[in-house]
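Engineer: coordinates only, sequence not included:
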């Protein structure tokens, strides 16, 4: 049975790393003692070891241990044997490039579809969609492909921001950029606001958290859905 949490962010304003999700993660990872962490996105240029330590401290609060994928000689085997998987945030281009370089995308998808619990935040959530083309990140490296895990049948825009009334910012809004994406692509896109996540339990797919999400479907006007909404209609 698939068990996936796709979170917009690892940290909401005023709380520590993963703190807002810890109660949810106790349940999500109840069958796992050790979490396999994939630190490839390397936010802010920190090392894989430093990133893994940050994650370990958070999971200590729910009595889970963490080991980084970079610590294994055979990453594919580590993924196949993992009790649970967490892919953290950072730069999606860097993350996807490294996943292709180590040839582990298929191994991750196989493990998750076979029942290994998965958590993604930010870039780690972006890769749950059909492609990474709706990331907010700068293309600082060039991965072999923009195709990602396809664990859900749409694309994701983490950290979705609404236009600010009265703002003098002259650049594109997130909504404008997603509409530009739909000039060349037809799959739906979910704009996930900070503190929201998608919960996949086998064939069930729901929006969770305290905020609404914005849905963009090809050829339709964008619209809002409330938390706890069943998203089966997007399959």
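Structural biologist: Sure, I can see it. Keep in mind that what you see is a predicted model, and the values were worked out from it rather than measured.
Engineer: CA atoms for contacts and neighbours, from now on please.
Structural biologist: OK.
Engineer: Spell out which residues sit in contact with residue 133, please.
Structural biologist: 146, 155, 181 (C-alpha atoms under 8 Å, 6 or more residues apart in numbering).
Engineer: pretty sure the second one contacts residue 188?
Structural biologist: Yes - using C-alpha atoms under 8 Å, residue 155 and residue 188 qualify as a contacting pair, with a distance of 6.2 Å.
Engineer: Same drill for those two, tell me which one is more crowded.
Structural biologist: Taking neighbours as other C-alpha atoms under 10 Å, residue 155 and residue 188 compare with residue 155 leading, 26 against 21.
Engineer: For the more buried one, give its distance to residue 16.
Structural biologist: 27 Å (C-alpha to C-alpha, to the nearest Å).
Engineer: swap in residue 126?
Structural biologist: In terms of C-alpha to C-alpha, residue 126 sits 22 Å off from residue 16.
Engineer: Which of the two has more residues huddled nearby?
Structural biologist: A direct count of neighbours by other C-alpha under 10 Å for residue 126 and residue 16 places residue 126 higher, at 29 against 11.
Engineer: putting a second one here so we can go through both:
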């Protein structure tokens, strides 16, 4: 598998995806057409056009998955797949309704490069439980693509000591998640990304943290969070076995 999981798609003072242009170009090397999944936003055509404008500079055509009569067929034949950011609940609901959770995961496991940003990065996890988003709709399940065995929290924000906000910090919310579930969570700060490369037929691969100096914060059960800078090898996360609370009332 080849995965590129971005925390964010826009950086201050820079255009859409421009902060990660070099790593995107490398990840999609050899790809002529990219299948874009725009379901995290309401304006599918406008969102697809925005992605196409960026990818044109890399010599890559973009097709919106919403333009086909059978999205599953498009997923099954895609050279590469990009799932963009927006609302994770709306996105996952759309993926389930169209049978795309299984279809996209199968295509990516078969070798098609996958790229996600924000909500699209959440989708690569086993579930969307560590999203920051408001549940504006109700998906039939929290189960996502399960391309990696750990959870990610994009747009991770450190506590601001001078803030007057009295709600939970991101760290407190992720610690609450850890109280109920035994699975690592990687808090990706703005401007960071993960790259996964797995050799054909191999069960594991190389997982590397990239991006700006901010790095990432790793939460694990029963331990204090740890800091990790750019170029850190996080391949040990590929060997974890996640355990989620699935109890119902």
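Structural biologist: Now that the structure is in, tell me what you want to look at. Because the structure is a prediction, the values reported are computed rather than measured.
Engineer: Tell me where the second structure has strands.
Structural biologist: Along the second structure, counting by DSSP state E, strands occupy 2-6, 33-37, 61-64, 81-83, 114-117, 151-153, 185-188, 192-197, 206-211, 216-219, 226-228.
Engineer: tell me what the second one is packed against?
Structural biologist: Which is strand 33-37 of the second structure. strand 61-64, strand 81-83 (3 or more C-alpha pairs under 8 Å, 6 or more residues apart in numbering; DSSP states H and E).
Engineer: Please say which position in the second structure residue 205 of the first structure maps to.
Structural biologist: Residue pairing (TM-score structural alignment): residue 205 of the first structure is matched to residue 207 of the second structure.
Engineer: and that match, what is it in contact with?
Structural biologist: Going by C-alpha under 8 Å, 6+ apart, the list of residues near residue 207 of the second structure reads 194, 195, 196, 197, 233, 234, 235, 238.
Engineer: Nearest residue to the fifth one in space, please, no chain neighbours.
Structural biologist: If you skip the residues right next to it in sequence, residue 233 of the second structure has residue 208 as its closest partner in space, 4.7 Å away by C-alpha to C-alpha, 6 or more residues apart in numbering.
Engineer: I'd assumed residue 195 was in contact with that neighbour.
Structural biologist: Yes - the pair residue 208 of the second structure / residue 195 is scored as a contact, 5.2 Å apart, by C-alpha under 8 Å.
Engineer: Which one's more surrounded, these two?
Structural biologist: Between residue 208 of the second structure and residue 195, residue 195 has the larger neighbour count (other C-alpha under 10 Å), namely 20 against 17.
Engineer: Residue 220 of the second structure versus the more buried one, what's the distance?
Structural biologist: For residue 195 of the second structure, the distance to residue 220 of the second structure - C-alpha to C-alpha - is 20 Å.
Engineer: Equivalent analysis for residue 77 of the second structure, please.
Structural biologist: 37 Å.
Engineer: So between those two, which is more surrounded?
Structural biologist: residue 220 (17 against 13).
Engineer: What's the match for the more buried one in the first structure?
Structural biologist: Here residue 220 of the second structure is matched to residue 217 in the first structure, going by TM-score structural alignment.
Engineer: residues in contact with its match?
Structural biologist: 186, 187, 188, 189.
Engineer: So what's the residue count around the residue mapped onto residue 231 of the first structure from the second structure?
Structural biologist: Residue 231 of the first structure maps onto residue 234 in the second structure when the alignment is built from TM-score structural alignment. For residue 234 of the second structure, the neighbour count with other C-alpha under 10 Å is 17.
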